[in-house]
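> generate a structure from the sequence data that follows.
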Amino acid sequence: MTNDTNGHRRIGFASRLGFGASGIGTLYRDVSETAAREVLATAYNAGLRYFDTAPLYGHGLSELRLGQYLRTVPRDSITVSTKVGRYMVPPRGESVDYGLWASPLRLKPVFDYSYDGTMRSLEQSANRLGFQDFDLVYIHDVDRFTHGDAYERRFGEAMDGSYRALDDLRRAGHVKAIGVGVNEGDVATRFVEAGQFDAVMIAGRYTLLDHSAAADLFPAAEKAGTEIVVAGVFNSGILATGSDKSAATYDYGAPPAEITARAQRIERICEKYDVPLQAAAIQFPFRNRLVSAAVLGMSRPERVAQNLEWSKYAIPEAFWQEIDDLC
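Have a look, this model is predicted:
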């Protein structure tokens, strides 16, 4: 951690483009042990040095695989983040909904934002990752998307439990930085204003298609000196596949008509300037000086190379001006 000219703590991400490890937890499709090691080695060798995971990803499998690989590289060469809010238990005969995970560990996730539950979650993460310390820990999924009517109660639990636990660990030097990872800008803003967070990971709300976090979260984060990490730059699929695909998704579901229409307008601008839609999606967040890093989910080596190529694609300023004019 370092301080900027305003005295705010800075995490110092080892790379601005991060590797999102949900894919090696078998999000959507099975990924073998060999394939997981291969994509992680490809990412590291290509210069990606920020790796993000969570207990939810593959119900512990992502952390397990990530730790196995990252323990083979110098610890001081990487930034690693994980999350709290869930821990894993044996289901002991209970049925478990494995959701989007194709081949996870056969464990049951338990939501727990209490002080003790947070410590338990981090102990499990340390065992899977094999690290005794953490660069960055996010409080995960305290939002309406995840909890619905229970959101208010969960927010209170998280501030009274998870936040206090992580703040204690930060003060003791066991956690370098703490944050919150959610899908909704107003929820992220509420956290930033309620505590002293080093970073916010906002998923899907600051993208080429959806700029909504810029209205509330970004001003609050700038005032608090909280760094922004962007995830979900493809809005779960539509900005990766294009809007005309029958399987195009937005926030893990069928895109609403207004989202499809906006995506099509963006695609026409991309065609006009011969800019790949995916390149624009990856580069868009970095146009804002408050964005410190962007995390991309990858589970195939060829995706690493393609994403890096898109991240460096030359995009003219006139293109961005037309994108800005859509707002």
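
> all contacts plus neighbour counts: C-alpha atoms, from now on.
Noted.

> I'd guessed Leu277 sits against Leu239; true?
Yes. Using C-alpha atoms under 8 Å, Leu277 is in contact with Leu239, at 6.5 Å.

> tell me which of the two has more neighbours.
Neighbour totals were compared for Leu277 and Leu239, and Leu239 leads with 26 against 23 (other C-alpha atoms under 10 Å).

> which parts of this structure are helices?
Residue ranges of the helices in the chain, as given by DSSP state H, are 33-45, 61-70, 115-129, 144-147, 151-157, 164-172, 185-194, 213-224, 238-241, 257-273, 277-283, 301-311, 317-325.

> flag every buried residue along the fourth one.
Neighbour-count burial for helix 144-147, counted by 16 or more other C-alpha atoms under 10 Å, picks out Arg144.

> cool, and the fifth one?
Buried positions in helix 151-157, judged by neighbour count with 16+ other C-alpha under 10 Å: Tyr151, Arg154, Phe155, Glu157.

> run this one through as well so I can compare:
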Amino acid sequence: MSLPSTFVSNFHDENVVKKMKYSIFGDTGMQVSKLSLGCAEFSSIYGDYSEDNCKATLIKSLKSGINYLDTAYWYGQNTSQEVLGRCLKDVPRSSYYLATKVGRYEQDPKEMFDFSSEKTRWCLENNLKTLGVDYIDVIQIHDIEFAPSIEYLIENTLPVLDEARKKGIVKYIGVTGYPVSALKEIVEKSPIKIDMVLSYCRFNLVDDTLKDFIPFFKEKKMGIVNASGLNMGLLSNSGPQPWHPAQDEIKTACKKARDLCIENGTDLARLATYYIYNDPDIDTNLVGMKTLGQLDSNLDVLFNGITQKEKEILEEVKKGFVDLKVKHWEGVELEKFKNSTLKYD
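As a prediction, the model looks like this:
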């Protein structure tokens, strides 16, 4: 196969890069790797991390053909961007696409979200400086369902991003969120071109809601990022963080799947990633990785698939989710947020 435009001859491992699968990202012309690196774990949001391990994981990811990196101010309150910026210091800028976000900031609910034009301009400047780059490939509005309204984003946030795009500070504009219907709504209503969507936890072994919306996004020639195919840790042998918002019914079903895998000496994460990697409609699957072990496991599944025994266990795991009455937690976090003391100016 031909090498992607991000290939740098004196940096990449050509033989490994040739194994990587790439997709054309909407009508952007970007050739994105089927597996991309989520850098939220370059912070303490998913537990302890080592900057040395993060850097080693990043460098090997890039040399292996992964070329799409995603971060945000929200991940560790700028920590992820700070760590990523240091790790990228000596990496050729042309060897990767860099995606980050505006709109979500502090842990305190009163300061968590700000989609105003002023804060958006500040965040753009901060992100560029922190990451140590002259431009951002994809700038995204972070978790749009928490904005005062879709109209607010269209009137305040998107014009700032469009202005930055015209200046060349950013190349493409995207939106992220948990309710896929909200992503569709803003694309339908916005007079400003939106180039991509990032949907998280909505295409995996438990919930495949994203699939219902893919024809719409494809018709609009948009790039599609499927983030957190492990359902923010639910579909892993280690389990989720204590703050995970899923209902008990979902957590219980995932624990049964986890126990089944452990009993059979199998990693639930391998089965979950195999499931998402084999879908042809997803441009890239964003997976959080902060160790070489996590990276090697993901590359192994992507390049080599899983064993026959693992496929049999996967079928058993899938049966455990068929009769779930609740398959997502849409509205749970939003309701909690609305009950907080946050006020918009």
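
> related to what we said a few turns ago, which of the buried residues of helix 151-157 of the first structure lies closest to Gly181 of the first structure?
Among the buried residues of helix 151-157 of the first structure, Phe155 lies closest to Gly181 of the first structure (C-alpha to C-alpha), at 12.6 Å.

> once you drop chain neighbours, what's closest to the closest one?
Spatial nearest neighbour of Phe155 of the first structure, excluding adjacent residues (C-alpha to C-alpha, 6 or more residues apart in numbering): Val142 at 6.1 Å.

> now check the second structure for the residue matching the one you found.
By TM-score structural alignment, Val142 of the first structure lines up with Ile144 in the second structure.

> next one: Gly297 of the first structure
Gly297 of the first structure maps onto Gly288 in the second structure, by TM-score structural alignment.

> for the nearest residue to its match once chain neighbours are set aside, give me its contacts.
Closest residue in space to Gly288 of the second structure, ignoring its immediate chain neighbours: Gly38 at 4.2 Å, by C-alpha to C-alpha, 6+ apart. By C-alpha atoms under 8 Å, 6 or more residues apart in numbering, Gly38 of the second structure lies in contact with Leu69, Asp70, Thr71, Leu286, Val287, Gly288, Met289.

> okay, which residue is most central for the first structure?
For the first structure, Ala231 is the residue whose C-alpha lies nearest the centre (C-alpha atoms, centre = their mean; 4.3 Å).

> so what corresponds to that one in the second structure?
By TM-score structural alignment, Ala231 of the first structure lines up with Ala227 in the second structure.

> what's the distance between that match and Leu158 of the second structure?
Distance from Ala227 of the second structure to Leu158 of the second structure, counting by C-alpha to C-alpha, to the nearest Å: 22 Å.

> and the contacts of Gly38 of the second structure as TSV, adding neighbour count?
Below are the contacts of Gly38 of the second structure laid out as TSV (neighbours: other C-alpha atoms under 10 Å):
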residue	neighbour count
Leu69	25
Asp70	24
Thr71	23
Leu286	24
Val287	25
Gly288	24
Met289	23
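
> got JSON lines for these, with distance to Ala257 of the second structure too?
What follows is those, written out as JSON lines (distance: C-alpha to C-alpha, whole Å):
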{"residue": "Leu69", "distance to Ala257 of the second structure": "30"}
{"residue": "Asp70", "distance to Ala257 of the second structure": "29"}
{"residue": "Thr71", "distance to Ala257 of the second structure": "29"}
{"residue": "Leu286", "distance to Ala257 of the second structure": "22"}
{"residue": "Val287", "distance to Ala257 of the second structure": "20"}
{"residue": "Gly288", "distance to Ala257 of the second structure": "21"}
{"residue": "Met289", "distance to Ala257 of the second structure": "22"}
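
> let me know the closest of these to Ala272 of the second structure.
Proximity of these to Ala272 of the second structure (C-alpha to C-alpha) peaks at Val287, which lies at 11.3 Å.

> can you pull the contacts of the closest one?
Counting by C-alpha under 8 Å, 6+ apart, Val287 of the second structure has contacts Leu35, Ser36, Leu37, Gly38, Ala227, Ser228, Gly229.

> would you check the span in the first structure matched by the longest strand anywhere in the second structure?
Ranked by residue count and defined by DSSP state E, the top strand of the second structure is strand 170-177. On the first structure, the counterpart of strand 170-177 of the second structure by TM-score structural alignment is residues 175-182.

> contact partners of that stretch?
Counting contacts by C-alpha under 8 Å, 6+ apart, the residues touching stretch 175-182 of the first structure from outside are 1, 11, 83, 133-143, 166-167, 169-170, 188, 191, 197-203.

> restricted to buried residues, select the residues you listed in PyMOL.
The buried residues among the contacts of stretch 175-182 of the first structure can be selected in PyMOL (16+ other C-alpha under 10 Å) with this line:
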select buried, resi 11+83+134+135+136+137+138+139+140+141+142+143+166+167+169+170+188+191+197+198+199+200+201+202+203
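
> how about stretch 111-123 of the first structure, aligned to which bit of the second structure?
Taking TM-score structural alignment, stretch 111-123 of the first structure hits residues 113-125 over in the second structure.

> distance from the matching stretch to the middle of the chain?
21 Å (C-alpha atoms, centre = their mean, to the nearest Å).

> just give the number of residues close to Asp324 of the first structure.
By other C-alpha under 10 Å, the residues close to Asp324 of the first structure number 10.

> before we move on, the earlier item: from Arg86 of the first structure, how far out is the residue nearest to Phe155 of the first structure?
For Val142 of the first structure, the distance to Arg86 of the first structure - C-alpha to C-alpha - is 11 Å.

> same question, Pro109 of the first structure
Noted for Pro109 of the first structure: a distance of 6 Å to Arg86 of the first structure, by C-alpha to C-alpha.

> neighbour count winner among these two?
Comparing Pro109 of the first structure with Arg86 by neighbour count (other C-alpha under 10 Å), the higher total belongs to Arg86, at 24 against 20.
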